[in-house]
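J.: Pasted the sequence and its predicted model underneath.
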Amino acid sequence: MAVYTEVSAEQAGSLLAQLGLGPLVAMQPIGSGIENTNYFVTTPEGEWVMTLFERLSHDQLPFYLRLMQHLAQRGLPVPEPRANAQGGLVQTVAGKPAALVNRLQGESLDAPDLHHCRELGGVLARMHLAVADFPLQQPNLRGLPWREATAPVVRPHLAPADAALLDQEMAHQRELHASAAYQALPAGAVHADLFRDNAMFAGLPGRERLSGVFDFYFAGTDTFVFDLAVVLNDWCVDLDSGRLDLPRAQALMSAYQAERPLSSTELRLLPALRRTAALRFWLSRLSDWHLPREASLLLPKDPAHFERVLRDAAERPWHADV
């Protein structure tokens, strides 16, 4: 992620000693993303990812880290946090809450094809099934209350047509969230940010397996169909036009439903939840673009992409037929 906090070799070495991982061999900052500070760390025991949390507090972190631990221990391709001698997963580095997880092998993809979408659909469904006995609860911190607070802050920066779109979508979201059908949707701990750059594949071309799902630090308790909508809006969308690519969407949905069939209500509300997911990321990118934070490697993402995705989801709703 963006490097907001510089970490010295001595500070990293102190963390590694606490976790029983031996001396620091190498450390490299990770420059992609915009939320936390991340470094690749190498020790004699292996390769790790060290994260310093710039917005989340010590009290909020157990939900994310225990969720990762829960999924990893159930055989899903999720990095597992390293515990200290007392069993704690939340550490402190440079005065910030921090965690260390094992580094998974593989590479992220810029252009996923049908095979990759099928791989992801199956893993996503298994993740949703695996949290049935996960005991912790935490609201999605980018849910409706956050959108209600963020929309009036970014609205003055918008052109009239975009401000009208924002007003329309906020009204749509209020109506959706108040409906009995929405409130009855199956829910649990979800990733909520599973973009193509938060997953990795390894193996021969055309036969790759999904080897890693990571960056759970937007996770929260939300509907499973919202999590699915987030994935569809990234993995199955044309990056130039923002339009849904139907073959990829159908491949992902078929693989998902082979593991966890969606209810009729989930299928009916999926088009509306695609709008919810698009609005959530349009707002966060508008905030990052117009109200940036300082960071030595900060690269805010263009909000125009999710404006296009949102317009497409609203104007051409897709009803899955699988």
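T.: Sure, I can see it. Numbers count the residues shown, from 1 in each chain.
J.: Please count neighbours and contacts with C-alpha atoms only from this point.
T.: OK.
J.: Counting by contacts, list what the longest helix along the chain packs against.
T.: Using DSSP state H to define each element, the chain has its longest helix at helix 264-290. Under the contact definition 3 or more Cα pairs under 8 Å, 6 or more residues apart in numbering; DSSP states H and E, helix 264-290 sits against helix 144-154, helix 160-178, helix 224-235, helix 304-315.
J.: Pull out the buried residues from that helix.
T.: By 16 or more other Cα atoms under 10 Å, the buried positions in helix 264-290 come out as 266-267, 269-289.
J.: this is the comparison structure:
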Amino acid sequence: MAVFTAVGLGDLTQWIKQFPLGNAQALKGIASGIENSNFFLTTERGEYVLTIFENLGFDQLPFYLNLMRHLAVRGIPVPAPVANDQGELVVPLQGKPAAIVSKLEGRSQMDPQPAHCAAVGAMLARMHVAGRDFPMQQPNLRGIDWWNGTTPAVLPCLDDANAHLLRAEMHFQGAFHGCAPYAALPRGPVHADLFRNNVMFVGEQLTGFFDFYFAGCDTWLFDVAVTVNDWCIDLATGEIDVARARAMLDAYHAERPFTADEHASWQPMLRAAALRFWLSRLYDFHQPREAEMLTPHDPTHFERILRERIATPAPELFHE
């Protein structure tokens, strides 16, 4: 969430009239994130988030917004998209696709404790179950096909040690993604980016998941691995915090029990989740885009996590 496309309050005077929100009263850019232009929007009807999509097209966005609506109807606390007077969730603004969603209460918990991790694990499992009957299909656009296409673009930018690590891990993940346990993993819609800054809390009460614009259909275990690799680690070293990881995994397992194939795939999936974000940060760092308030994330953070996942087994999904 950065600001690539500048928008002022005056730009919304006529545009906002197609929504049942009254007049726009205030607009403030959101600095965090790196994919879209995001703003806090205040209208006569309340507080919302306006997003202008910089990379996703009109044909892709219905998946994300309809998934959010599907989950919200089933009791998962996610931002609810607001339709215009034609029933459309995606409309043009400044020549680009845009959408308005409800604003969640609370704030991100950047120093999570086991209780926060348990709440995230339980809600993630409920989200996966709630999404099982979502009828639309879209692959994870940052899955292994994207890794294969992105690796040649970043390899020339790496030193010998990191180039070797990337080549070796891509080889390992190619074999893992082709194995029988991987093929048998339960699948459905996943958030795929459930970092600390994409969850809201009031105290220890989880009030919502947001920023679904990396969502797609993938293995549920990948979603769990992405989440553990952010919520349950020491940020300085990338090492797993066992108490937080155990709290998250046990809470998830209580809502949707992990399968034997998921248990067998857990360690390589944690590596896959680390690789995905190392690659994307390498690409953003070495192929930067201009944007107001944009600072690319440091790729070495996920390099450390990947090396740690290779060197040290993480706590298992459940106790056999």
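T.: Ah, there it is. On a predicted model such as this, the values are computed, not experimentally measured, just so you know.
J.: Just give the TM-score of the two.
T.: Aligned and superposed, the two chains score 0.98 in TM-score terms (TM-score structural alignment, normalised by the length of the second structure); 318 aligned residues with a Cα RMSD of 0.9 Å.
J.: one step back: what residues in the second structure pair up with the longest helix of the first structure?
T.: Alignment of helix 264-290 of the first structure against the second structure: residues 260-286, by TM-score structural alignment.
J.: How far does that stretch sit from its chain's centre?
T.: 13 Å (Cα atoms, centre = their mean, to the nearest Å).
J.: and it, how far from the first structure on average?
T.: Taking mean Cα distance after the TM-score superposition for the first structure, the mean distance separating stretch 260-286 of the second structure from the aligned residues in the first structure is 0.6 Å.
J.: And the helices in the first structure?
T.: 9-18, 61-72, 114-130, 144-154, 160-178, 180-183, 224-235, 246-259, 264-290, 304-315.
J.: Can you say which of the ones you listed is nearest to residue 97 of the first structure?
T.: Closest to residue 97 of the first structure of the helices of the first structure, according to Cα to Cα: helix 61-72, at 8.3 Å.
J.: Just give me the mean distance for the closest one relative to the second structure.
T.: Here the mean offset of helix 61-72 of the first structure against the second structure after fitting is 0.4 Å, by mean Cα distance after the TM-score superposition for the first structure.
J.: Any chance you could spot the residue sitting in the middle of the first structure?
T.: Centrality entry for the first structure: nearest residue to the mean C-alpha point is residue 193, 1.7 Å, by Cα atoms, centre = their mean.
J.: any idea how far the residue nearest to that one when sequence neighbours are not counted lies from residue 281 of the first structure?
T.: Of all residues not flanking residue 193 of the first structure in the chain, residue 218 sits nearest, at 6.3 Å (Cα to Cα, 6 or more residues apart in numbering). For residue 218 of the first structure, the distance to residue 281 of the first structure equals 12 Å [Cα to Cα, to the nearest Å].
J.: With residue 167 of the first structure instead?
T.: With distances taken as Cα to Cα, residue 167 of the first structure is found 16 Å from residue 281 of the first structure.
J.: burial measure for the aligned residue in the first structure for residue 302 of the second structure, as a count.
T.: Per TM-score structural alignment, the equivalent position to residue 302 of the second structure in the first structure is residue 306. Residues lying near residue 306 of the first structure (other Cα atoms under 10 Å) number 24.
J.: Residue 306 of the first structure: what's it in contact with?
T.: Contacts for residue 306 of the first structure were tallied using Cα atoms under 8 Å, 6 or more residues apart in numbering; they are 242, 278-279, 281-282.
J.: go again using 6 Å as the cut-off
T.: Neighbour list for residue 306 of the first structure: 278, 282 [criterion: Cα atoms under 6 Å, 6 or more residues apart in numbering].
J.: related to what we said a few turns ago, next, format the helices of the first structure as TSV and append distance to residue 94 of the first structure.
T.: Listed next are the helices of the first structure as TSV, based on distance: least, Cα to Cα, whole Å:
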stretch	distance to residue 94 of the first structure
helix 9-18	7
helix 61-72	17
helix 114-130	33
helix 144-154	29
helix 160-178	39
helix 180-183	42
helix 224-235	33
helix 246-259	41
helix 264-290	24
helix 304-315	35
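J.: and among the ones you listed, the most buried is which?
T.: Stretch with highest mean neighbour count among the helices of the first structure: helix 224-235 (a mean of 24; mean count of other Cα atoms under 10 Å).
J.: Off-centre distance for that one?
T.: Distance of helix 224-235 of the first structure from the chain centroid (Cα atoms, centre = their mean) equals 10 Å.
J.: residues near the nearest residue to residue 51 of the second structure once chain neighbours are set aside, how many?
T.: Leaving aside its chain neighbours, residue 51 of the second structure sits nearest to residue 38 (4.5 Å; criterion: Cα to Cα, 6+ apart). Residue 38 of the second structure has 29 neighbours, counted by other Cα under 10 Å.
J.: now swap in residue 202 of the second structure and tell me
T.: For residue 202 of the second structure, the count of nearby residues is 13 (other Cα under 10 Å).
J.: got it, and the one 10 residues further on?
T.: For residue 212 of the second structure, the count of nearby residues is 20 (other Cα under 10 Å).
J.: what's the matching residue for it over in the first structure?
T.: Aligned partner of residue 212 of the second structure by TM-score structural alignment: residue 216.
J.: distance of its match from residue 141 of the first structure?
T.: From residue 216 of the first structure to residue 141 of the first structure the distance is 12 Å (Cα to Cα).
J.: Same question for residue 250 of the first structure.
T.: Distance, residue 250 of the first structure to residue 141 of the first structure, using Cα to Cα: 29 Å.
J.: any idea what residue 250 of the first structure aligns with in the second structure?
T.: Using TM-score structural alignment, the partner of residue 250 of the first structure in the second structure is residue 246.
J.: Quick one: residues contacting residue 271 of the second structure.
T.: 306, 309.
J.: repeat that for 7 Å
T.: Residues in contact with residue 271 of the second structure (Cα atoms under 7 Å, 6 or more residues apart in numbering) are 306, 309-310.
J.: just to revisit the earlier point, the match of residue 212 of the second structure is in contact with residue 190, isn't it?
T.: No. Here residue 216 of the first structure lies out of contact with residue 190, judged by Cα atoms under 7 Å, at a distance of 8.6 Å.
J.: circling back to that earlier point, neighbours around the residue nearest to residue 193 of the first structure, how many?
T.: Neighbour count for residue 218 of the first structure, taken as other Cα under 10 Å: 16.
J.: close enough to count as contact, it and residue 195?
T.: No. Assessed by Cα under 7 Å, residue 218 of the first structure is found out of contact with residue 195, at 11.6 Å.
J.: Stretch 214-226 of the first structure spans what distance, first to last residue?
T.: End-to-end distance of stretch 214-226 of the first structure (Cα to Cα): 18 Å.
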